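Undergrad: Sharing a model prediction with you, sequence too.
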Amino acid sequence: MQIFSNDRIWVCPEKNMTQIHPVLALPMASGAGEDKSSPYLTTEQESFTIWMRSLVCHSKGCTVFNSKGNLIYRVDNYDSKSCSEVSLMALYGEALFTLRQKNSGLYKYWEGHNSTGTIFRVRKNFKIWPNGSSSSYKVSMGSGKDDQQSCYKIVNNKSVFTIEDGSGRLMAEVKKKQSNVNGLDFGEDVLTMMVEPEVDHSFIMGIVIAYGLLKCKL
């Protein structure tokens, strides 16, 4: 059985494994609606499909498709959930962000950096959260450990989590993907990520990967 959606992926149960494939596996080309200074910025809201599996056999990781069904990001360079370093890569293996597990006292966090000098850290926010059904994670920028640094926030509310900037502005939302045909979801390991305009989605993806590693989802 094949289930089609608007972003051109299909799911075909084969034995006990669900497989997701794009119609096209091409790098994202620049065009209308994109900032030509960066292939990772758009002027409009953009959706992505995150499959929490690697396309490389016997490898852990995840695969990310854009709204056209093109493979745009992948993580498949490790083979264990207990790894301490992973790379978020573009289609042909260019490392966009390298993420490393760090320890600070009683808690662990993940630090990411890229070749342009962007550094971020994702850790659990241990402050009391008003809504008992929600939890939050802090994303700090820079190489220091001062809590007054510019930061972002991940808010997890059941099956949906959002990424917000310091002023509370929504940057991205991630939730389970549902079929546009019958409303059924594709399973726990297939997600939809909506990224707001003028937001670097490679940076957002780096945060999502770090968050998944903290939650032991990768």
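TA: That came through fine. Numbering: from 1, shown residues only.
Undergrad: Going by C-alpha atoms from here, please, whenever you check contacts or count neighbours.
TA: Will do.
Undergrad: any chance you could map the helices in the protein?
TA: If DSSP state H is used as the criterion, the helices of the chain fall at 201-214.
Undergrad: just checking, residue 155 touches residue 129?
TA: No: between residue 155 and residue 129 there is no contact under CA atoms under 8 Å: 9.8 Å.
Undergrad: Which one of the two is surrounded by more residues?
TA: residue 155 (18 against 12; other CA atoms under 10 Å).
Undergrad: Tell me the spacing between the more buried one and residue 14.
TA: As judged by CA to CA, to the nearest Å, residue 155 and residue 14 stand 35 Å apart.
Undergrad: between residue 155 and residue 129, what contacts are shared?
TA: Common contacts of residue 155 and residue 129, defined by CA atoms under 8 Å, 6 or more residues apart in numbering, comprise 135-136.
Undergrad: Put this next to the first one:
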Amino acid sequence: MAKVHPNAVVPEPATTSSSSGSGRAAVSPAEDQEPTVLTVWRKSLLFNCDGFTVFDARGNLAFRVDCYAASRRRAEVVLMDVAGKPLLTIRRKKLSLAEHWVIYDGDAAAAAKANPLLSVRRHVSLGASKALARITPLASSISAEAYVVEGSYGRRACAVRDARGEALAEVRRKESVGNDVFKLVADPRLGAPLAMGLVIALDEMFGGAGASAWWLLRRTWSA
């Protein structure tokens, strides 16, 4: 797997966590910044963990997700930096008919008052539709307009688009390495941490057993 993580070093588990992340700060970059291109590996570098390992364009570790719970029905997932500091908490909304996740700044479990950034709700349609999910900004630091995710996450070919149809983040296939390794292109208007947070939410909605259960539910409704 040298092509996947050329400069990777297995990180030590974090001993402490911070309630202040950097996800919110990533949504107000300079306008002249170029999109960030990341390589996402759907695997944790820690033994016996599920999650993600994310590398920048130089092959260095950028983000990590280490989930000790193997269940596809996780209540929340934490996006961390290389040192294990929580950047974002992606939490499942309870008692929601459709899949609904909220992305919070930092470690939402440790914060006295969680700061929500984005709401990600799975698009429900019994007919043909390109939309996978609807994204609603919840923080004043993010644009007030809603976003839509279109395409196919399972095929690693989808994009987060604004009301004008411009892509703020794109998931693209990476040649000859299968579905567990793919590219993530993040526009500076959204930022790399939030783009990765959306990937985590999409993976929970459309990956593994969760996707199969949703397909069976839609089939039941259509019958």
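TA: Done, it's in. What you see is a predicted model, and the numbers here were worked out from it, not measured in a lab.
Undergrad: Okay, angle between whichever strand in structure 1 runs longest and helix 201-214 too, please.
TA: Scanning structure 1 for the longest strand, with DSSP state E as the assignment, gives strand 95-104. In terms of direction (axes from the mean of the first three to the mean of the last three CA atoms, to 10 degrees), strand 95-104 of structure 1 departs from helix 201-214 by 40 degrees.
Undergrad: so how far does strand 95-104 of structure 1 sit from its counterpart in structure 2?
TA: Compared with structure 2 after the fit, strand 95-104 of structure 1 shows a mean deviation of 1.4 Å (mean CA distance after the TM-score superposition for structure 1).
Undergrad: what does that strand rub up against?
TA: Contacts for strand 95-104 of structure 1 (CA under 8 Å, 6+ apart): 84-90, 108-115, 202, 206, 210.
Undergrad: What of stretch 192-212 of structure 1?
TA: Around stretch 192-212 of structure 1, the neighbours that count as contacts under CA under 8 Å, 6+ apart are 40-50, 88, 96-97, 99, 110-112, 122, 139, 170-177, 218.
Undergrad: again, only this time at 6 Å
TA: For stretch 192-212 of structure 1, the external contacting residues (CA atoms under 6 Å, 6 or more residues apart in numbering) are 40-49, 110, 171-177, 218.
Undergrad: before we move on, the earlier item: would you mind checking the contacts of strand 95-104 of structure 1 for buried ones?
TA: 86-90, 109-114, 202, 206, 210 (16 or more other CA atoms under 10 Å).
Undergrad: Show me the two of these that sit farthest apart.
TA: 90 and 109 (23.7 Å; CA to CA).
Undergrad: Structure 2: strands as residue ranges?
TA: Listed in chain order, the strands of structure 2 (DSSP E) span 36-41, 50-55, 61-67, 76-80, 86-92, 100-105, 116-122, 131-137, 147-152, 157-161, 167-173, 181-186.
Undergrad: Could you dump these into TSV with distance to residue 9 of structure 2 added?
TA: Below are the strands of structure 2 laid out as TSV (distance: least, CA to CA, whole Å):
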stretch	distance to residue 9 of structure 2
strand 36-41	14
strand 50-55	11
strand 61-67	8
strand 76-80	15
strand 86-92	19
strand 100-105	26
strand 116-122	31
strand 131-137	34
strand 147-152	31
strand 157-161	29
strand 167-173	24
strand 181-186	18
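Undergrad: got the angle between the longest strand of structure 1 and strand 119-124?
TA: Using the same axes, to 10 degrees, strand 95-104 of structure 1 lies at 50 degrees relative to strand 119-124.
Undergrad: Sort out which residues of strand 95-104 of structure 1 are buried, please.
TA: Buried-residue list, strand 95-104 of structure 1, by 16+ other CA under 10 Å: 95-101.
Undergrad: Then stretch 34-49 of structure 2?
TA: By 16+ other CA under 10 Å, the buried positions in stretch 34-49 of structure 2 come out as 35-46.
Undergrad: ok, so of the residues you listed, who is nearest residue 146 of structure 2?
TA: residue 35 (20.4 Å).
Undergrad: What count of nearby residues applies to the residue nearest to the closest one when sequence neighbours are not counted?
TA: Among residues not flanking residue 35 of structure 2 along the chain, residue 187 sits closest, at 4.5 Å (CA to CA, 6 or more residues apart in numbering). Neighbour count for residue 187 of structure 2, taken as other CA under 10 Å: 23.
Undergrad: Could you check how far residue 187 of structure 2 is from residue 5 of structure 2?
TA: 23 Å.
Undergrad: try residue 199 of structure 2
TA: With CA to CA as the criterion, residue 199 of structure 2 and residue 5 of structure 2 are 19 Å apart.
Undergrad: Many thanks, we can stop here.
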